[in-house]
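In: Have a look at this fold, sequence not included:
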């Protein structure tokens, strides 16, 4: 089968299209024929082996798993023993962070998959897993967002951000979104009540007050969280120095700030699927690439200027 592989750490230039062995089905796993993937910032962090401490998970001197990719959608080809939620022929979506989803076939644990709703496309659902889970868990699992609360979403036009705006709207929050001036209309169209353009206003001097501050971009200072929010969630970061500065300051403060990495699970994935089926949220796809252009797609999202998501398709 074809797969996008990496044998050393580096940029998109170290990726190659390679023929490798098809994965062997395991207990509590499903074999999936991949129809589409989407790209995430996590992909290029893993590709480059940065931040360095991530190499203790993904391989100290070279990548443990030579296949890149997290998000996928596709069709179940085989099911292993002790599978309760899926059968052959089911259309599924999910994510395997660091486990290699950019391939024609993947062997995925049952718990990292969800059922695609009727009428949805493989391209749309490949966009949902990591970004959608991060948005959902930021707002509901860790942010404890309640109906009627105010939320500030920094990085509101990106992959995680555009899902967060829509999810917050579904759950009855009043949303102030931070994005560039060129994305104001887009962010308003998906549910923001108010928009602050970071290229017009200094967000480090913004004096709005919110129940929850969610930073998907990673450039808010600890003083920004304290000034503007009653509680905060940090899921993105611009530099390691900045992230550690925020977390160290939080460690010496009583201000409730949470930093986390989303974890895939069947219940949350199917909650997102239900929201999509009911029209509450919709993935926005900015660019579509073929599987052979995955290195180009990774290079594009490294610019950190994506509106919504970038998707990559395999043969029909």
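Out: Looks like it arrived, so ask away. None of these values were measured; they are calculated from a predicted model. Numbering: from 1, shown residues only.
In: C-alpha from now on. contacts and neighbour counts both.
Out: Noted.
In: Could I get the full set of helices for the stretch 51-200 of the chain?
Out: 55-58, 122-126, 129-136, 159-170, 184-189 (DSSP state H, counting those that start in this stretch).
In: Can you show me the strands along the stretch 151-300 of the chain?
Out: With strands called from DSSP state E, counting those that start in this stretch, the stretch 151-300 of the chain shows them at 174-179, 194-197, 210-215, 229-234, 257-259, 285-290.
In: also this one, for the comparison:
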């Protein structure tokens, strides 16, 4: 099968489209024919081996996983033993934080997948796993969002951010959002009640008060959380030193800030799929690439200017 491989750490230029062995389905796994992928900052971090501490998980001197890729959607081709939730032919989507998704086939644990709702496009559902699940877990699982609370979302126009705005509104929050001035109309269109342009206002001098602060961009200071919020959730980071600084200061403080990495699970994916089906979540796809252009897609998201999601599609026609 065709797959994008990474034999050394580096930028998108180290990715190679190669023929590799098709995965063999395992116990508790399903084999999925990949139809679409989406690109995430996590793919870039894993590709480059940054931050360095991540190499203790992904390979100290060279990558453990040959094939890159986290998000995917596709069709179940084989079902492993002890899998009861899926059947051959099911349309599914899911996430593999270990990688392996940028390929024609992926063997994946069934507990990190869910079925695609009827009449929903593969590209739409490939955009959901990492970004929407991160937004959901930031707000609901970690942020403990309650109906009627106020939320400030920093980085509201990006992949995670544009889902966070919509999910916060679905769960009854009053949403303020931080983005660039060119994205104000977009962020308002997905439900933000108030939009703050970081290129017009110094966000480190804002004095508004919020129940929850969600930082998907990763440039808020510890003082910003304490000044403006009752509790906070760190999703992204600009530099590792900045995140360490925030967490170190928070260790000396009683202010409730949580930092987490989203964990894929069928239950959350099913909730998100239902919200997409009911048209409560709208996925904004900024650009679609062919699978042969996956390195270009990674280059695109590394510019950190993406509005919504970037999708890559494989050659496929429905019978």
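Out: Noted; the coordinates are in hand. Since the model is a prediction, treat every value here as computed from it, not as a measurement.
In: quick revisit: pipe the helices of the stretch 51-200 of the first structure into a markdown table and attach distance to residue 16 of the first structure and mean neighbour count per row.
Out: Below are these laid out as a markdown table (distance: least, CA to CA, whole Å; neighbours: other CA atoms under 10 Å):
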| stretch | distance to residue 16 of the first structure | mean neighbour count |
| --- | --- | --- |
| helix 55-58 | 18 | 14 |
| helix 122-126 | 21 | 26 |
| helix 129-136 | 23 | 26 |
| helix 159-170 | 25 | 27 |
| helix 184-189 | 35 | 17 |
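In: which ones are touching residue 42 of the first structure?
Out: With contact set as CA atoms under 8 Å, 6 or more residues apart in numbering, residue 42 of the first structure has these partners: residue 97.
In: swap the cut-off to 7 Å and go again
Out: Residues near residue 42 of the first structure by CA atoms under 7 Å, 6 or more residues apart in numbering: none.
In: Count the neighbours of the spatially closest residue to residue 222 of the second structure that is not a sequence neighbour for me.
Out: Excluding the flanking residues, the one nearest residue 222 of the second structure by CA to CA, 6 or more residues apart in numbering is residue 246, at 5.1 Å. Neighbour count of residue 246 of the second structure, defined by other CA atoms under 10 Å: 20.
In: Please identify which of the strands of the stretch 151-300 of the first structure is closest to residue 299 of the first structure.
Out: Set against residue 299 of the first structure and scored by CA to CA, those come closest in strand 285-290, at 11.9 Å.
In: Can you give me the distance of residue 299 of the first structure to residue 39 of the first structure?
Out: 10 Å (CA to CA, to the nearest Å).
In: same thing with residue 143 of the first structure?
Out: From residue 143 of the first structure to residue 39 of the first structure the distance is 25 Å (CA to CA).
In: Neighbour count: these two, which is higher?
Out: Between residue 143 of the first structure and residue 39, counted using other CA under 10 Å, the more crowded position is residue 39 (29 against 21).
In: where do the strands sit along the stretch 1-150 of the second structure?
Out: 2-5, 16-19, 29-38, 71-79, 91-95, 105-109, 113-115, 150-154.
In: by contact count, what packs against the second one?
Out: In other words, strand 16-19 of the second structure. strand 2-5 (3 or more CA pairs under 7 Å, 6 or more residues apart in numbering; DSSP states H and E).
In: one more time with 10 Å
Out: Contacts defined by 3 or more CA pairs under 10 Å, 6 or more residues apart in numbering; DSSP states H and E place strand 16-19 of the second structure against strand 2-5, helix 294-302.
In: still on that earlier bit, so for residue 72 of the first structure, which of the strands of the stretch 151-300 of the first structure sits nearest?
Out: For residue 72 of the first structure, the closest of these is strand 285-290, at 13.7 Å, according to CA to CA.
In: so how far does the closest one sit from its counterpart in the second structure?
Out: Here the mean offset of strand 285-290 of the first structure against the second structure after fitting is 0.3 Å, by mean CA distance after the TM-score superposition for the first structure.
In: Name the residues that touch that strand?
Out: 36-38, 123-124, 127, 159, 294-297, 300, 306-315 (CA atoms under 10 Å, 6 or more residues apart in numbering).
In: Quick check on these: which are buried?
Out: Among the contacts of strand 285-290 of the first structure, the ones that count as buried by 16 or more other CA atoms under 10 Å are 36-38, 123-124, 127, 159, 294-295, 297, 300, 306-314.
In: circling back: okay if I get the strands of the stretch 1-150 of the second structure as a markdown table plus distance to residue 198 of the second structure?
Out: As requested, these are arranged in a markdown table below (distance: least, CA to CA, whole Å):
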| stretch | distance to residue 198 of the second structure |
| --- | --- |
| strand 2-5 | 37 |
| strand 16-19 | 38 |
| strand 29-38 | 27 |
| strand 71-79 | 30 |
| strand 91-95 | 32 |
| strand 105-109 | 40 |
| strand 113-115 | 36 |
| strand 150-154 | 9 |
